[in-house]
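Visitor: when you get a sec, could you give me coordinates for this:
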Amino acid sequence: MLPLRILYQDEHLVAVHKPSGLLVHRSALARGETQFLLQQLRDQIGKRVYPVHRLDRPTSGVIVFALSSTVAGLLSEAFSERQVEKRYLAVVRGKAPDEARLDYPLREEDGLRPKAEMPAMPAMTDIRRLDSVELPVQVDRYPVARYSLVEARPLTGRRHQIRRHLSRRGYPIIGDAKHGKSVHNRFFADQLNAPRLLLAATHLAFDHPVLAKRVALTCALDDTMTALFHHLGWAGHLPLDSVRTPPLTAPSALQML
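Guide: Next up is the predicted model:
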């Protein structure tokens, strides 16, 4: 197993690139699984790590862990209070709008209770089309196939929010077995060597809960998505690993305790 790509680390937190297909931690829905990001990272850095947010199993990209329970509580609060800036890249079917705000309420699916028992909660995602392509192949009922590269900024944190919002709007993410369309998923898997959900968390920015600085992390795509972007002519949109830590003028949360 390859070591995880560490994007940032200090004495309070660590951020890594989560590979597509790897579960973040053990859960009731992970029966039979033996590989988890949390345990792999703990073994790699030799320290206990605490999850503060989640990424779906098929989603890749930047994820942050705390190195103490106190910092975990502060970071978790920042995520729940929408104080964290998140950006994703997604490849979707069709020509997406230049910009749009998707605000369809979503049920908080947890996989344990019937959907009818779960109330719909407010949810909001801003999307922006960065590029598009028209391929001269008949994948569905049309003689050509159109796809778009979309930047998504979730403003709330519902389960599968970006996947469900884009599908509801008519632009399902390629590789989404639950909310997408199988014929397009198979085309990308068989013809474009992209057999995964084409959704990646590429940017995360938040005020450091202890140090007086803001942490802004950008995460490069994995080999599968990078090769696909080159093939589709989207190489100019490829993000690179980067870390910016400008100072804050206000004291951090822990400094005020």
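Visitor: C-alpha only now, for contacts and for neighbours.
Guide: Noted.
Visitor: isn't Pro172 up against Gly180?
Guide: Yes. In this structure Pro172 lies within contact range of Gly180 using C-alpha atoms under 8 Å: 4.9 Å.
Visitor: tell me which stretches of this structure form strands.
Guide: 5-9, 13-18, 50-51, 60-66, 85-93, 99-102, 106-107, 120-121, 125-135, 145-154, 199-207, 214-218, 242-244 (DSSP state E).
Visitor: tell me which of the ones you listed lies nearest to Arg164.
Guide: strand 106-107 (8.1 Å; C-alpha to C-alpha).
Visitor: got the contact list for that closest one?
Guide: Residues outside strand 106-107 that contact it (C-alpha atoms under 8 Å, 6 or more residues apart in numbering): Lys115, Met118, Pro119, Ala120, Met121, Pro122, Ala123, Arg158, Gln161.
Visitor: now do the longest helix anywhere in the chain against strand 85-93, angle only.
Guide: Determined from DSSP state H, the single longest helix within the chain is helix 69-80. Counting by axes from the mean of the first three to the mean of the last three C-alpha atoms, to 10 degrees, helix 69-80 lies at 60 degrees to strand 85-93.
Visitor: Proceed likewise with the subsequent sequence, for comparison:
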Amino acid sequence: MQTSTRRTLDILYQDEWLVAVDKPSGIHVHPTHLSRGEDSCRRILRDQLGRRVYTVHRLDRATSGVLLVALDVDTARALNRLFEERQVKKQYLAVVRGYTEAQGVIDHPLRKVRFGEPKPARTEYRRLATVELPYAVGKFPTARYSLVEIYPHTGRKNQIRRHFNHIAHPIIGDTAYGDNKHNRFFREHFGIHRLLLMATELSFVHPHTGQPLTIRAPIPAEVAKVLESLGWLEVCRERGYALPAPEEDF
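Guide: A predicted model of the protein is given here:
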């Protein structure tokens, strides 16, 4: 007898109207012309739940974390409206090159396409920790990195990645907007082959119950291993992030 190897997604929250899953890095939210034949979160979740599902926001393929999905058309419309009216608070965690300011706001318009009209885009951030490593990765004798908590106020395409590149602190693992030398250093030194950007939290008022709802995703084991190597696990615990259990051998 053969056992099924069908892929599933970790469910962070579910009720009769909506479900939130922990999206892995490397999977599209929904099928695109660039991902024909590949799995998508929408397809996996549809098969997992045995019903139609409706995606209501985007996460980049390389980003992991909280993905909210509606289970019916009315809920999809209600959630879409919350996102459009910026009533959903989003929080991310990232590792970036260099020492950022202790906190800041990146207010820099972005184009959806190369020749399109720039649209307002605003990203707030707070630095949680820094580290200086004794490696000459670039033109300096040492390599500096920051752990930042990020709160986007708008939702433009690749906004967080483009904004941190704009302030010269690209996210580690970003092959489109990042620093290839530092990306390669993390691959070779820490064995990490993904974008170090995680959608860690979504907060909003439930469209049906009217109750505040906060959904959090744990830090993936492969990322926790890097954070441990950089000495940042304790600050993550202090901020309330869920980490893999010791027995998971991260």
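Visitor: need the TM-score between these chains.
Guide: TM-score for the superposed pair, counting by TM-score structural alignment, normalised by the length of structure 2: 0.91. Supporting figures: 234 aligned residues with a C-alpha RMSD of 1.2 Å.
Visitor: aligned to Ile44 of structure 2, what sits in structure 1?
Guide: For Ile44 of structure 2, the aligned position in structure 1 is Gln40, judged by TM-score structural alignment.
Visitor: how about its match, what does it touch?
Guide: Leu4.
Visitor: hmm, back to that, of Pro172 and Gly180 of structure 1, who's got more company?
Guide: Neighbours were counted for Pro172 of structure 1 and for Gly180 using other C-alpha atoms under 10 Å; Pro172 has more, 26 against 23.
Visitor: mind telling me what the more buried one corresponds to in structure 2?
Guide: Aligned partner of Pro172 of structure 1 by TM-score structural alignment: Pro170.
Visitor: may I see the buried residues of the longest helix of structure 1?
Guide: Using 16 or more other C-alpha atoms under 10 Å as the test for burial, helix 69-80 of structure 1 gives Val71, Ala72, Leu74, Leu75, Ser76, Ala78, Phe79.
Visitor: I'd guessed the fifth one sits against His53; true?
Guide: Which is Ser76 of structure 1. Yes. With contact defined as C-alpha under 8 Å, Ser76 of structure 1 counts as touching His53 (6.8 Å).
Visitor: show me where the stretch 151-257 of structure 1 has helices.
Guide: 161-169, 182-191, 223-232 (DSSP state H, counting those that start in this stretch).
Visitor: please identify the buried residues of the first one?
Guide: Buried residues in helix 161-169 of structure 1, counting neighbours by 16+ other C-alpha under 10 Å, are found at Gln161, Ile162, Arg163, Arg164, His165, Leu166, Ser167.
Visitor: picking that back up, what's near enough to touch the match of Pro172 of structure 1?
Guide: Neighbours of Pro170 of structure 2 in contact, by C-alpha under 8 Å, 6+ apart: Val96, Arg97, Arg161, Arg162, Phe164, Tyr177, Gly178, Asp179.
Visitor: same question for Arg54 of structure 1.
Guide: Contacts of Arg54 of structure 1 (C-alpha under 8 Å, 6+ apart): Val24, Ile63.
Visitor: how about it, what's its match in structure 2?
Guide: Per TM-score structural alignment, Arg54 of structure 1 is aligned with Arg58.
Visitor: relative to Lys139 of structure 2, how far out is that match?
Guide: 36 Å (C-alpha to C-alpha, to the nearest Å).
Visitor: ok, His189 of structure 2 next?
Guide: From His189 of structure 2 to Lys139 of structure 2 the distance is 18 Å (C-alpha to C-alpha).
Visitor: correct me, but Arg86 of structure 2 touches Tyr151?
Guide: No. With contacts counted by C-alpha under 8 Å, Arg86 of structure 2 stays clear of Tyr151, the gap being 11.9 Å.
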